[in-house]
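Visitor: I'd like to go over a predicted model; first the sequence, then the structure.
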Amino acid sequence: MNIRAYRPALAVAALLASTSILVSPALAQRGTNTTTLSHEVVLSDLQDPWDMAFLPDGTMFFTEKCQGLSVRLPSGDVVALLGMQGSEGYASTAEDLFCEGQAGMMGLAVDPDFEDNRQIYVYSTSNLVTPHTNRLLRLVVDEDFTGVSDRTDIVEDVPYKMNPTDQPFGGPGAHNGGRVRFGPDGYIYLTTGDNHNAEVPQSPTSLGGKVLRIDRDGEGASDNAPPEGFDRRIFTYGHRNVQGIAFHPETGTPIVSEHGPWHSDEITVLVNGGNAGWDPRPNMAGRGDCPDGYCGYEPNQTEGMNRFERAAYMPMTDFETYPDAMPPIWDNNGWSQGLANAAFLQGEAWGDWDGALVVGYLGIGFGGTPIGQRIDVIELDTEDGISVADVTEMTLPMDSARFRSLVLGPDGALYAAVDEGAIHRLSPE
């Protein structure tokens, strides 16, 4: 097995001295696949499915980035509920919602009290104001699942990248985060991205590059503890582009999965008020000026540095500047392969993987080359529950794909939305 440690032992010891997060002294290893999966395609011919959310009876809401919100009923029938600009066949259309680049209709969550209030929450890009913003919408689903109503924008001011000439990396609509999940504490957690704007991740007022923790009306949780002067909705800050968040099934601890730049996809245990340490501003951590004022891709690959040298030059978690930053419990061995989503497996049918974290990768390299498109099973230490004991690449019963969303269904199966236009169901045989 190839040892895949997130950080050398001496660095781990230094981090433990400055943080309450415990990291197992055992190195995370590549394990052997021990679970055989059965597979079925739940939906196909979709356009960039982005996220899913379930009711206990198997009703599945899902979003398509450039189309809108739909629901698949237990009968298998699909109802198109809320469309975006240019979409057709939906019960209603919100003309201010649009897609561009990586942006559009993204994350989705069902209210835990849905049976009583019929509420769901959708994160989408809107042009109601200029500059455009990302918004979290609260919607009420009709009793017969034929439409939605009573739209309320409970978060209106997550920044959106408009003009690519101001910051050329990635084009317009880049780095929005976008995952929406209810935590076991009853609060909504919303992940956001840095928009390729160097000032955003460490900004006390911008909601980009953050994890928000809010109530159903969009107000910050009463016990959020960001630094003085920060927006009270902020739970953690200093993030690059978090697209995965899941909660430990026993402790409720929030854990995020995050895209790296040219290196270092990361998994991090969140601490209330914590700094994830991403700061792409010029002249930080000993760097000089950077092209277009954004150091997030410095130095580029043509300079001959290997992935570890690049990670040291432009760290995802900058401990030199922020020694108290939240340390990742795992990174992708110096690689960036588009770590996009996270969920916990639960149920005896998963065997040794019951309680393990699964993460999916988009896995597109430079020039569009597919690399690392996979699902990893991250087994956590049974003693502390937050350090990595083993990492196993899941053997898939279908072709590899860009895994955009992983969600555990009420039937105990793992549902995977892939950019290639389908939602798959994976279950242990």
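Guide: Perfect, thanks for sending it.

Visitor: can we go C-alpha only for contacts and neighbour counts from here?
Guide: Fine.

Visitor: Beyond the lengthiest strand in the chain, next helix or strand please.
Guide: With secondary structure taken from DSSP state E, the chain has its longest strand at strand 148-159. Following strand 148-159 in sequence order, the next helix or strand is strand 180-182 (DSSP states H and E).

Visitor: buried set for that following strand?
Guide: Neighbour counts using 16 or more other C-alpha atoms under 10 Å place 180-182 of strand 180-182 among the buried residues.

Visitor: Identify the residues contacting stretch 395-407?
Guide: Residues outside stretch 395-407 that contact it (C-alpha atoms under 8 Å, 6 or more residues apart in numbering): 33, 36-39, 49-53, 340-343, 358-364, 373-375, 414-420.

Visitor: Among those, name the buried ones.
Guide: Buried members of the contacts of stretch 395-407, counted by 16+ other C-alpha under 10 Å: 37, 39, 49-53, 340-343, 358-364, 373-375, 414-420.

Visitor: Helices of the protein, residue ranges please.
Guide: In the chain, the helices defined using DSSP state H lie at 9-16, 114-117, 307-313.

Visitor: got JSON lines for those, with mean neighbour count and distance to Glu228 too?
Guide: Formatted as JSON lines, these follow (neighbours: other C-alpha atoms under 10 Å; distance: least, C-alpha to C-alpha, whole Å):
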{"stretch": "helix 9-16", "mean neighbour count": "14", "distance to Glu228": "24"}
{"stretch": "helix 114-117", "mean neighbour count": "11", "distance to Glu228": "35"}
{"stretch": "helix 307-313", "mean neighbour count": "17", "distance to Glu228": "30"}
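
Visitor: you'd agree Gly360 is up against Asn341?
Guide: Yes. Gly360 is in contact with Asn341 according to C-alpha atoms under 8 Å; the separation is 5.5 Å.

Visitor: Let me see the contact set for Gly412.
Guide: Going by C-alpha under 8 Å, 6+ apart, Gly412 touches 345-347, 427.

Visitor: Look up how far Val271 lies from the most centrally placed residue in the chain.
Guide: Nearest to the geometric centre of the chain sits Gln243, at 1.5 Å (C-alpha atoms, centre = their mean). From Gln243 across to Val271, the span is 17 Å (C-alpha to C-alpha, to the nearest Å).

Visitor: What of Asp153?
Guide: Distance from Asp153 to Val271, by C-alpha to C-alpha: 27 Å.

Visitor: now swap in Thr392 and tell me
Guide: Noted for Thr392: a distance of 26 Å to Val271, by C-alpha to C-alpha.

Visitor: ok, how many other residues are close to the closest residue to Thr35 other than its chain neighbours?
Guide: Closest residue in space to Thr35, ignoring its immediate chain neighbours: Pro428 at 6.4 Å, by C-alpha to C-alpha, 6 or more residues apart in numbering. Using other C-alpha atoms under 10 Å, Pro428 has 15 neighbouring residues.

Visitor: this is the comparison structure:
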Amino acid sequence: MQSSRKCAAAILSVILAATAGLPASAQAVDIDAETVADGLQNPWGLDFLPGGGAIVTERTGRIRLFVDGKLSEPVRGVPEVAARGQGGLLDIAVSPGFADDNLVFFSFSEAGSSGAGTAVARARLVRDGDAARLEDVTTIFSMNKKSGTTRHFGSRLVFAPDGTLFVTTGDRGEGERAQDMQDHAGAVIRINADGSIPADNPKLGGWLPELWSKGHRNVQGAALDPATGTLLTVEHGAMGGDEINRPEAGKNYGWPVISYGKDYSGDKIGVGSEAPGYEQPLHYWDPSIAPSGMAVYDGAMFPEWKGDLLVGSLKFAYLAHLDLDASGAIGKETKLVDGEFGRIRDVNIAPDGSIWLLTDERDGAIIRLSRAD
């Protein structure tokens, strides 16, 4: 079902930190919030289609198109997913060359003889009138060690400027796996669009060649920083310790040896918040906000925010705006949306500069934030 109604909290007033020597009070921005589609079952990932519209996943295993203000029937040809716990159909990304190849890439929890693990497939999207289907579905990445837990699959997909694909994974709820360099869990993976290994991956001694970085707990947000062409990620901590990182090749981000959080029992995690050989986050939250999707704002609609981070919160149902300066330091955090729509699962910047959110609900929605007239 679709809806073009304005939400009850349609006009949101946001106070920004000074960006041009002006006081914060001079930086108020009014935002229209519109529900453009609802009736989605736990939507998880969204990307925009060249020529207009978007493609969106539902964790239960469906892909829908959103074109001309309408949701399509489920796209045919989606492979079976292990939709249990936090698993299911996860992120989706349109090929940088979609206008020529019609390829889409999606991540999902894949069943195996010993449990499930994160996998990535690519397929050709074929549209015949109002119907759509996937053809030539090929799995290009599959986590090498499946396990029986139903949590911490990751998983975001981000194309780099050189056409390689970053894939984020979780530790599958088994923290020690994030420090096993022969395990895909708790990692950022970098592969080519056909699943092969880029020649310039770190390929450190003892590391699987597809590993880019390790020591991550559960990366559920990732985005490219247009200013630098580098990857930014956001991951879940335990009790505290949600982190924003800029993963670099061959670096170890510490989980579960170091963390700014505590175990759910209240016990200390690892050796504390820092140790030699492990990287520090750019930013962390304590208490945890249960972060989800992330975007770096690069649109024209809100020039005040150019280069800043937008991060969704599942736990507190808000959208955070974080100042990101030219040096890469993260400053003030402001809440743009605060509980009006439910759990925020994904954050995307549309070609027109508006901000599109997915709400992680059984009756989930696509929310469009735009500048008020």
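Guide: That came through fine. Because the structure is a prediction, the values reported are computed rather than measured.

Visitor: Now the TM-score, please.
Guide: Overlay of the two chains. TM-score (TM-score structural alignment, normalised by the length of structure 2): 0.86; 343 aligned residues with a C-alpha RMSD of 2.3 Å.

Visitor: coming back round to it: need the buried residues of strand 180-182 of structure 1 in JSON lines with distance to Ile214 of structure 1, can you?
Guide: JSON lines is the format used below for the buried residues of strand 180-182 of structure 1 (distance: C-alpha to C-alpha, whole Å):
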{"residue": "Val180", "distance to Ile214 of structure 1": "11"}
{"residue": "Arg181", "distance to Ile214 of structure 1": "11"}
{"residue": "Phe182", "distance to Ile214 of structure 1": "10"}
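
Visitor: now, which of those residues sits nearest His239 of structure 1?
Guide: Nearest to His239 of structure 1 among those: Val180, at 15.6 Å, using C-alpha to C-alpha.

Visitor: my guess is Gly107 of structure 1 meets Ile188, correct?
Guide: No. Judged on C-alpha under 8 Å, Gly107 of structure 1 makes no contact with Ile188 at a distance of 11.8 Å.

Visitor: When these two are compared, which one has more neighbours?
Guide: Gly107 (28 against 23).

Visitor: Matching the more buried one against structure 2, which residue comes up?
Guide: Matched by TM-score structural alignment, Gly107 of structure 1 corresponds to Asp91 in structure 2.

Visitor: and the residue nearest to Pro159 of structure 1 when sequence neighbours are not counted, how many residues sit next to it?
Guide: Nearest non-adjacent residue to Pro159 of structure 1, counting by C-alpha to C-alpha, 6+ apart: Thr133, 5.1 Å away. A count of neighbours around Thr133 of structure 1, defined by other C-alpha under 10 Å, yields 22.

Visitor: what's the closest non-adjacent residue to whichever residue in structure 1 pairs up with Arg62 of structure 2?
Guide: In structure 1, Arg62 of structure 2 lines up with Gly68, judged by TM-score structural alignment. Counting by C-alpha to C-alpha, 6+ apart, Gly83 is the residue found nearest to Gly68 of structure 1 once chain neighbours are left out, at 4.4 Å.

Visitor: dump the residue contacts of the residue nearest to Pro159 of structure 1.
Guide: 125-127, 156-160.

Visitor: out of these, which are buried?
Guide: 125-126, 156-160.

Visitor: now those residues in TSV, with distance to Trp353 of structure 1?
Guide: Shown next, in TSV, are these (distance: C-alpha to C-alpha, whole Å):
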residue	distance to Trp353 of structure 1
Thr125	36
Ser126	40
Glu156	39
Asp157	39
Val158	36
Pro159	38
Tyr160	38
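
Visitor: Now do the closest residue to Leu108 of structure 1 other than its chain neighbours: how many residues are near it, please.
Guide: Spatial nearest neighbour of Leu108 of structure 1, chain neighbours left out: Val122 (4.7 Å); criterion: C-alpha to C-alpha, 6+ apart. Residues near Val122 of structure 1, counting by other C-alpha under 10 Å, number 24.

Visitor: What lines up with Val122 of structure 1 in structure 2?
Guide: In structure 2, Val122 of structure 1 lines up with Phe106, judged by TM-score structural alignment.

Visitor: Next, find the distance separating that match from Glu340 of structure 2.
Guide: Plainly put, Phe106 of structure 2 is 29 Å away from Glu340 of structure 2 if you go by C-alpha to C-alpha.

Visitor: Ser288 of structure 2 now?
Guide: For Ser288 of structure 2, the distance to Glu340 of structure 2 - C-alpha to C-alpha - is 20 Å.

Visitor: between the two, who's got more neighbours?
Guide: Taking other C-alpha under 10 Å, Ser288 of structure 2 and Glu340 do not tie; Ser288 has more neighbours (20 against 13).

Visitor: doesn't Val234 make contact with that one?
Guide: No. The criterion here is C-alpha under 8 Å, and Ser288 of structure 2 misses it with Val234 at 11.9 Å.

Visitor: Spit out the residues that contact the two alike.
Guide: By C-alpha under 8 Å, 6+ apart, Ser288 of structure 2 and Val234 have these common neighbours: Asp242.

Visitor: burial count for Gln182 of structure 2?
Guide: Using other C-alpha under 10 Å, Gln182 of structure 2 has 15 other residues around it.

Visitor: Tell me who's in contact with the equivalent of it over in structure 1.
Guide: Matched by TM-score structural alignment, Gln182 of structure 2 corresponds to Thr205 in structure 1. For Thr205 of structure 1, the contacting residues are 230-231, by C-alpha under 8 Å, 6+ apart.

Visitor: now Gly277 of structure 1
Guide: Applying C-alpha under 8 Å, 6+ apart, we find Gly277 of structure 1 in contact with 237-239, 316-319, 322, 325-326.

Visitor: Could you tell me which of the residues you listed count as buried?
Guide: Neighbour-count burial (16+ other C-alpha under 10 Å) applied to the contacts of Gly277 of structure 1 gives 237-239, 316-319, 325-326.

Visitor: Which among the helices of structure 1 is found nearest to Asn224 of structure 1?
Guide: Across the helices of structure 1, Asn224 of structure 1 has its closest neighbour in helix 9-16 (23.5 Å, C-alpha to C-alpha).

Visitor: Over which residues of structure 2 does that closest one lie when aligned?
Guide: Alignment note (TM-score structural alignment): helix 9-16 of structure 1 is unmatched in structure 2.

Visitor: where's that helix relative to the chain centroid, distance-wise?
Guide: 26 Å (C-alpha atoms, centre = their mean, to the nearest Å).

Visitor: do the same with stretch 394-405 of structure 1
Guide: Counting by C-alpha atoms, centre = their mean, stretch 394-405 of structure 1 is centred 17 Å from the centre of its parent chain.

Visitor: Check the separation of the first and last residues in that stretch.
Guide: Its first and final residues considered, stretch 394-405 of structure 1 spans 15 Å by C-alpha to C-alpha.
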